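A.B. asks: sequence? don't have it. structure:
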């Protein structure tokens, strides 16, 4: 019944959170490339396409929570479904990421393809999804996307995930937290301390939702103290995300 209700409410983006609640103090591992490492962490944030179903099942049998990463706002030329995205939906290139372009997230055909990715997440046994690049409106995307376009898309993502009983995280997009914090189940941020943006996550933290922060620099005890005081889970990574990070001690 709950799934049917969520489907009926997709148009208004009003679905409630899924049954799985990720504890706010969860240890976590994020790895998006290379042979998967298996540190003793509660939550694994790993690539949707590259991680076999059997690996996800094994992690879950050990009591892990598995979050499956995919890019929702960009086209990546190496993905299995890359050719399915219309050329007209592919915008400007991301300068630091070869083979990647912004997507026109307003298009229904793009959303249909992204919904299929969430179907894959569900069929593989993922507990949740980490859709990346959901802040295209604030970048040189080639489509003149507006804040309203982005909010509509991000609300759609949350509703689609919840309709599949998947938890969903808000990736970066700090400026959208006032409108979206209540709709997402956790947050994944990159370098918010570097840009003095971490305070924006207090709304999610106060709701008991996990805030996972990745910082790409050497271990910093001062930042760890600040993160602990805020209830955030801070970890220090190499930019390539091919190996475990160093969590705050």
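C.D. replies: Thanks, I have the structure now. Because the structure is predicted, anything quoted here is derived from the model rather than measured.
A.B. asks: switch to C-alpha atoms for all contacts and neighbour counts from now on
C.D. replies: OK.
A.B. asks: and the residue nearest the centre of the chain, what does it touch?
C.D. replies: Closest residue to the average C-alpha location of the chain: residue 130 at 2.2 Å, with C-alpha atoms, centre = their mean. Shown in contact with residue 130 (C-alpha atoms under 8 Å, 6 or more residues apart in numbering): 45, 67, 68, 69, 70, 168, 169, 170, 171, 188.
A.B. asks: Name the secondary structure element that contains it.
C.D. replies: strand 128-132 (DSSP states H and E).
A.B. asks: Contact partners for residue 70?
C.D. replies: Contacts of residue 70 by C-alpha under 8 Å, 6+ apart are 47, 48, 49, 129, 130, 131, 132.
A.B. asks: Checking my notes, it in a strand, right?
C.D. replies: Yes: counting by DSSP: H, G, I helix; E, B strand; the rest coil, residue 70 is found in a strand.
A.B. asks: thinking again about what came up before, so of the contacts of residue 70, which two are at opposite extremes in space?
C.D. replies: Put simply, by C-alpha to C-alpha the two of the contacts of residue 70 set farthest apart are 49 and 132, 13.7 Å from each other.
A.B. asks: C-terminal to the strand holding residue 130, what's the next element?
C.D. replies: In N-to-C order, the element after strand 128-132 by DSSP H and E is helix 147-163.
A.B. asks: immediately after that next one, which helix or strand?
C.D. replies: Using DSSP H and E, the next helix or strand after helix 147-163 towards the C-terminus is strand 167-171.
A.B. asks: Just the buried positions in whichever helix or strand comes after that following strand, please.
C.D. replies: Per DSSP H and E, the first helix or strand lying C-terminal to strand 167-171 is helix 177-180. Within helix 177-180, the residues scored as buried using 16 or more other C-alpha atoms under 10 Å are 177, 180.
A.B. asks: who's in contact with the next helix or strand after helix 177-180?
C.D. replies: Per DSSP H and E, the first helix or strand lying C-terminal to helix 177-180 is strand 186-190. Applying C-alpha under 8 Å, 6+ apart, the set of residues contacting strand 186-190 from outside is 22, 130, 167-172, 204, 209-216.
A.B. asks: okay, pairing it with this:
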């Protein structure tokens, strides 16, 4: 976690391990200077997660965890060029990235971890009319993930500050990352998710160990969007406000953290103008501040929630 955020809210708990983009906020806001207020974007989410079962052998081996077997099948699956993504509902959003995920009544869109949720759970959500989105870190390496051994050393950069076992990726090397990202998108689809929440696309705003640029990030995100859409998946923007003017017409929704606290909500206008949902998240504790946040989100046409910093599903909904 960036020291800037630590000074603001103190030492973060497991929560921000999942949604960490605020850690890059100083750089993000600085990058937005001169960007028209008609443009919009968010602040990001990440994931510390727990160690998953490692991929050991072939699908037929019964001692491999079911998700690892499924991942091996997904990795061998070609994208379906004829698949058509289903529009994300502009409706009540539920976020839970820690613990057993249980969506409350009224949930229409859910964001949950790609590896921590199994296909049976996703099927239950879809049967209940809920639109499931898979969370994955696209711009960082996490050593607890089952595919961690597939990352070549050449793409691994500086440690992600504050999170042991995580490193920034050289997203310029799409050719070296392609098989890993594609396998994750395949897994997302095979599990039944309908959309993708790609984290850490804004490494160019921090010290990654690579000379990343905004153009590098745009190239990487556009490539991911193409691959997601081939598989019939929608894909959202996670943060990087200065990229909204280029991505709002390409991506399908946006997720932003602390848009009122850090005064960047107005950058999301293009998504709303294109009838694409913006899911806004705050971590406020003062009742008055929560009411003000919700008032602004309703006025802007966002789906707003005030979440527990444990990201345990304890959400207050603005649009009830």
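C.D. replies: Received the coordinates, thanks. Predicted model, so just to flag it, every value in this text is computed and none were measured.
A.B. asks: what do we get in the second structure for the residue nearest to the centre of the first structure?
C.D. replies: In the second structure, the residue paired with residue 130 of the first structure is residue 197, using TM-score structural alignment.
A.B. asks: Next: residue 208 of the first structure.
C.D. replies: Using TM-score structural alignment to pair residues, one finds that residue 208 of the first structure aligns to residue 275 in the second structure.
A.B. asks: What does residue 99 of the second structure correspond to in the first structure?
C.D. replies: By TM-score structural alignment, residue 99 of the second structure lines up with residue 34.
A.B. asks: for residue 281 of the second structure, what are its contacts?
C.D. replies: Contacts of residue 281 of the second structure (C-alpha under 8 Å, 6+ apart): 255, 256, 257, 258, 259, 304, 305, 306, 307.
A.B. asks: Neighbour-wise, which one of those residues leads?
C.D. replies: In terms of neighbours by other C-alpha atoms under 10 Å, the contacts of residue 281 of the second structure top out with residue 304 at 32 neighbours.
A.B. asks: Hmm, that residue is touching residue 294, no?
C.D. replies: Yes: applying C-alpha atoms under 8 Å as the test, residue 304 of the second structure and residue 294 come out as touching, 6.4 Å apart.
A.B. asks: Contacts only, for the match of residue 208 of the first structure.
C.D. replies: Contacts of residue 275 of the second structure (C-alpha under 8 Å, 6+ apart): none.
A.B. asks: ok, now residue 131 of the second structure?
C.D. replies: So residue 131 of the second structure contacts 88, 89, 108, 109, 110, 125, 193, 194 (C-alpha under 8 Å, 6+ apart).
A.B. asks: Just the buried subset of those, please.
C.D. replies: Counted by 16+ other C-alpha under 10 Å, these give 88, 108, 109, 110, 125, 193, 194 as buried.
A.B. asks: Narrow those to those in strands?
C.D. replies: Residues of these located in strands (DSSP state E): 109, 110.
A.B. asks: Pipe the buried ones among the contacts of residue 131 of the second structure into TSV and attach distance to residue 317 of the second structure per row.
C.D. replies: Listed next are these as TSV, based on distance: C-alpha to C-alpha, whole Å:
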residue	distance to residue 317 of the second structure
88	18
108	12
109	13
110	13
125	19
193	23
194	22
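A.B. asks: Report the two of the buried ones among the contacts of residue 131 of the second structure separated the most.
C.D. replies: 88 and 125 (14.3 Å).
A.B. asks: export the contacts of residue 131 of the second structure to a markdown table and tack on distance to residue 81 of the second structure?
C.D. replies: Below are the contacts of residue 131 of the second structure laid out as a markdown table (distance: C-alpha to C-alpha, whole Å):
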| residue | distance to residue 81 of the second structure |
| --- | --- |
| 88 | 20 |
| 89 | 23 |
| 108 | 27 |
| 109 | 25 |
| 110 | 25 |
| 125 | 25 |
| 193 | 17 |
| 194 | 15 |
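A.B. asks: of all those, which comes closest to residue 153 of the second structure?
C.D. replies: Of all these, residue 193 has the smallest distance to residue 153 of the second structure: 30.0 Å, by C-alpha to C-alpha.
A.B. asks: Can you verify my assumption that the closest one contacts residue 133?
C.D. replies: Yes: taking C-alpha under 8 Å as the definition, residue 193 of the second structure is a contact partner of residue 133 at 5.6 Å.
A.B. asks: Tell me where the stretch 51-200 of the second structure has strands.
C.D. replies: Using DSSP state E, counting those that start in this stretch, the strands of the stretch 51-200 of the second structure run over 93-95, 109-113, 131-137, 140-142, 156-159, 166-169, 195-199.
A.B. asks: could you redo those as a markdown table and give each row distance to residue 179 of the second structure?
C.D. replies: As requested, those are exported to a markdown table (distance: least, C-alpha to C-alpha, whole Å):
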| stretch | distance to residue 179 of the second structure |
| --- | --- |
| strand 93-95 | 28 |
| strand 109-113 | 20 |
| strand 131-137 | 15 |
| strand 140-142 | 14 |
| strand 156-159 | 16 |
| strand 166-169 | 14 |
| strand 195-199 | 16 |
